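Participant: here are the coordinates; sequence isn't available:
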């Protein structure tokens, strides 16, 4: 019975949230709450008659249900075999759904053991969780321990390290790190983050130069490379267009 009710409760919550956001009539709330199965069906039919909209809603519902199911399975796995590998997988899943305090606690627990205390990969995972949790001082403390690690040099965690310098009033140090990450034909995530940093700190000429470089590199990519970087190149194009519009508006 619990397995039957859980998706229905999630669907009910989604419908109520949508009704609230879109200021639906009061009778929809009563219908969804009092007869959730029929009420949700009528509400969805009324508001999501378009097939694409229904598919998007179904995809969102599946993601919620599947992520919860996966976390439950990983939690059971940790209870059954309490080791670093299982706890790391669970912590990663917690980060993915925004349960950052729980993820941080698990990563720290993994690093407390004698064999994994200095593990760079775990430290970088903890860094990124701290960054998402806006614990910038903690990010900086871990980053200083990793500065000599080769795997840290071009990692995603180093983006968090650079931003944490900026958000703690050390923008000059952040700029040095971002500049070091700015390597042609690679590090596209890092360089897009650098673009955002340059815009945020008002370095217009450097920003324009970097955007031109990135757009030139995208045009020079092979079809296979473009497919591989499709999402990122789309973000770079969108950023370039926004920057161009801002410049033309001045």
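Facilitator: Looks like it came in fine. The model shown is predicted, which means the values in this text are computed figures rather than measured ones.

Participant: Please count neighbours and contacts with C-alpha atoms only from this point.
Facilitator: Fine.

Participant: in stretch 233-243, what counts as buried?
Facilitator: With burial defined by 16 or more other C-alpha atoms under 10 Å, the residues of stretch 233-243 counted as buried are 233, 236, 239, 240, 243.

Participant: Use this one as the comparison:
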């Protein structure tokens, strides 16, 4: 085996791995594998011409984040969506797109993005994305699903703010006894004063409604 053949085998292997990471359309795999060695070279050229360079993706994500922060959700979502056509599993783009879609009232699409993000990185932004997912589920009339999500979150990371969120959605589903139990768990585990104060406030509100 001469060095040219070896090089083409390596390029083909890289092309298959890269195509899998980018989740390109099926015809590309046929071209890469069955079109050896030309197929891999064609794919390489396509990536360089149309695929996002690493630095370009980072810059575009930062730009989208900036646009989102100033409240132009429609424009930011277009940028996030463009990134996702190139990198479907990019956690930052999935999160940004989900937030923007939720702000725009496009809840089914937002939930799809959040679901994909949870499959890729369920702990994204230190669980902040999971909390936002729960809120979007609630807004979409799926409070029971929000409760299920937060039960899993509390099981994995039993932080006071996670318990408070669970208690809130339990109240929304009518399970006040379950909410009270969760709030008492917050008070039984001394933490930041703000969480303790919030738990006491929520308990007081529950008792006042009975």
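Facilitator: Arrived safely, thanks for sending. Note that this is a predicted model, so its numbers are computed, not measured.

Participant: Any idea what the TM-score is?
Facilitator: Superposed pair, TM-score by TM-score structural alignment, normalised by the length of structure 2: 0.61. Supporting alignment: 154 aligned residues with a C-alpha RMSD of 2.7 Å.

Participant: which one of the buried residues of stretch 233-243 of structure 1 is nearest residue 57 of structure 1?
Facilitator: Nearest to residue 57 of structure 1 among the buried residues of stretch 233-243 of structure 1, counting by C-alpha to C-alpha, is residue 233 at 26.6 Å.

Participant: That closest one sits in which helix or strand?
Facilitator: Element membership for residue 233 of structure 1 (DSSP states H and E) is helix 230-248.

Participant: outside of stretch 182-192 of structure 2, which residues touch it?
Facilitator: Stretch 182-192 of structure 2 is contacted by residues 160, 163, 164, 166, 167, 195, 196, 199, 200, 202, 203 when judged by C-alpha atoms under 8 Å, 6 or more residues apart in numbering.

Participant: CSV please, covering those residues and showing distance to residue 178 of structure 2.
Facilitator: Output for the contacts of stretch 182-192 of structure 2, formatted as CSV (distance: C-alpha to C-alpha, whole Å):
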residue, distance to residue 178 of structure 2
160, 15
163, 11
164, 12
166, 9
167, 7
195, 18
196, 18
199, 14
200, 15
202, 13
203, 12
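
Participant: Could you identify the longest helix within structure 1?
Facilitator: Looking across structure 1 with DSSP state H, the single longest helix is helix 51-80.

Participant: and that one, which residues are buried?
Facilitator: Buried-residue list, helix 51-80 of structure 1, by 16+ other C-alpha under 10 Å: 57, 61, 64, 67, 71, 74, 75, 77, 78.

Participant: Next: stretch 103-118 of structure 2.
Facilitator: 103, 107, 110, 111, 113, 114, 115, 116, 117, 118.

Participant: repeat for stretch 203-210 of structure 2
Facilitator: Buried residues in stretch 203-210 of structure 2, counted by 16+ other C-alpha under 10 Å: residue 203.

Participant: Run the chain-centre distance for that stretch.
Facilitator: Centre-to-centre, stretch 203-210 of structure 2 and its host chain are 35 Å apart (C-alpha atoms, centre = their mean, to the nearest Å).

Participant: what does it contact?
Facilitator: By C-alpha under 8 Å, 6+ apart, stretch 203-210 of structure 2 touches 176, 180, 183.

Participant: Report the contact partners of the second one.
Facilitator: In other words, residue 180 of structure 2. Residues in contact with residue 180 of structure 2 (C-alpha under 8 Å, 6+ apart) are 167, 203, 206.

Participant: Let me know the secondary structure of it.
Facilitator: Per DSSP: H, G, I helix; E, B strand; the rest coil, the local secondary structure of residue 180 of structure 2 is helix.

Participant: which residue in structure 1 lines up with it?
Facilitator: Taking TM-score structural alignment, the alignment pairs residue 180 of structure 2 with residue 208 from structure 1.

Participant: separation between that match and residue 239 of structure 1?
Facilitator: According to C-alpha to C-alpha, to the nearest Å, residue 208 of structure 1 and residue 239 of structure 1 sit 11 Å apart.

Participant: and what of residue 149 of structure 1?
Facilitator: According to C-alpha to C-alpha, residue 149 of structure 1 stands 31 Å off from residue 239 of structure 1.

Participant: Now do the same for residue 59 of structure 2: its match in structure 1.
Facilitator: Under the alignment (TM-score structural alignment), residue 59 of structure 2 pairs with residue 86 of structure 1.

Participant: ditto for residue 167 of structure 2
Facilitator: Looks like residue 167 of structure 2 aligns to residue 195 there (TM-score structural alignment).

Participant: and the gap between residue 133 of structure 2 and residue 40 of structure 2?
Facilitator: 39 Å.

Participant: Repeat that for residue 74 of structure 2.
Facilitator: For residue 74 of structure 2, the distance to residue 40 of structure 2 - C-alpha to C-alpha - is 37 Å.

Participant: and residue 184 of structure 1, helix, strand or coil?
Facilitator: Secondary structure, three-state DSSP: residue 184 of structure 1 is coil.
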